[in-house]
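> have a look; sequence and predicted model below, questions after that.
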Amino acid sequence: MSLFNIFNVSGSGMAAQSVRLNTTASNIANADSVSSSIDETYRARHPIFEAEMAKASHQQQSSQSVAVKGIVESDAPLQKQFSPNHPMADNDGFIYKPNVNVMEEMADMISASRSYQMNVQVSEAAKSMLQQTLRIGK
């Protein structure tokens, strides 16, 4: 694998982790939202990643970049709470809260942040190696 491919792989990793950070931030921002129906309630979202294996196998390279295949909503049940005095309560006195687990989201945010940071460090190391290689010719 050439050093230039490292930039493609780490760049795609940074883009993927950026999507992961944004969906996690969206989940945390909507964790305390309330609605009066199940259909309107926010559901936690999570990105799905895939390695671009087809590109790697056709080009006979060992490097694989990361791609975001899609963003899916969580199937976890929503929180139904009896609160007849709430202005958003339905006819039966219930309000609906998202299925966002803030503790899981914070752990996911830390993991995504560290993964992003590691991809930045890989890019910096490759850049340093390329600079050292250019200095050999002087």
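Yep, it's here.
> CA only for contacts and neighbour counts going forward, please
OK.
> where exactly do the helices run in the protein?
3-29, 53-59, 102-136 (DSSP state H).
> deepest in the core, which of those is it.
Comparing those by mean neighbour count (mean count of other CA atoms under 10 Å), helix 3-29 ranks first with a mean of 19.
> quick one: work out the angle between that one and helix 102-136.
160 degrees (axes from the mean of the first three to the mean of the last three CA atoms, to 10 degrees).
> included below, for side-by-side comparison, is a second structure:
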Amino acid sequence: MAIFDTFGISGSGLMVHRKWLDAVSDNISNINTVTRTNENAFQERFIVAQSVDYGSGNGGVRVARAEFGDAEGRMVYQPDHPLADADGYVKYPDIDLSDQMTQLMMAQRGYQANLAVVERATSAYQAALQLGKG
């Protein structure tokens, strides 16, 4: 493991957790997006992470792909809504707010942990440079 691999590994973790945070915030912001019953509902987005060179000590992690939730959504009876069909139904995304808040907390904690590693490694490397000056 090279001396600066810590930055690469933690940096890749920061990127994955940022993308995860972006996906969760997009899901939360669209939780009340209404569509017509003959259209697809907003699809919840999931980020799938994958390790890079697992076990080698110099890989990190990357976003493998994004997956999407069900486009069927859930039907809600709202006859006064301008997008309601003849029977008075509209379609909402099938997104659970409590699940999204849990995902948000996990992504935030992961981001904070990776950022702490970068900050501590920076401090350690700066301290090592100061030893050479003395």
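Sure thing, it's come through. In this text, all values refer to a predicted model and were calculated from it rather than measured experimentally.
> related to what we said a few turns ago, dump the helices of the first structure to CSV, plus distance to residue 86 of the first structure.
Shown next, in CSV, are the helices of the first structure (distance: least, CA to CA, whole Å):
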stretch, distance to residue 86 of the first structure
helix 3-29, 21
helix 53-59, 51
helix 102-136, 23
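> pull the contacting residues for the residue nearest to the spatial centre of the second structure.
In the second structure, the centroid-proximal residue (CA atoms, centre = their mean) is residue 20; its distance is 1.0 Å. By CA atoms under 8 Å, 6 or more residues apart in numbering, residue 20 of the second structure lies in contact with 46-47, 107.
> quick check: nearest residue in space to the equivalent of residue 117 of the second structure over in the first structure, chain neighbours excluded?
Residue correspondence to the first structure (TM-score structural alignment): residue 117 of the second structure is matched to residue 122. Using CA to CA, 6 or more residues apart in numbering and skipping residues adjacent in sequence, the residue nearest residue 122 of the first structure is residue 10, 6.7 Å away.
> who's in contact with the one you found?
Residue 10 of the first structure sits next to 65, 119-120, 122-123 when contact means CA under 8 Å, 6+ apart.
> and which of the residues you listed is nearest to residue 55 of the first structure?
residue 65 (9.0 Å; CA to CA).
> what is the neighbour count of the aligned residue in the second structure for that closest one?
Residue 65 of the first structure maps onto residue 60 in the second structure when the alignment is built from TM-score structural alignment. Residues near residue 60 of the second structure, counting by other CA atoms under 10 Å, number 21.
> report the contact partners of the closest residue in space to residue 60 of the second structure that isn't next to it in sequence.
Nearest residue to residue 60 of the second structure, sequence neighbours excluded (CA to CA, 6+ apart): residue 9, at 4.2 Å. For residue 9 of the second structure, the contacting residues are 58-61, by CA under 8 Å, 6+ apart.
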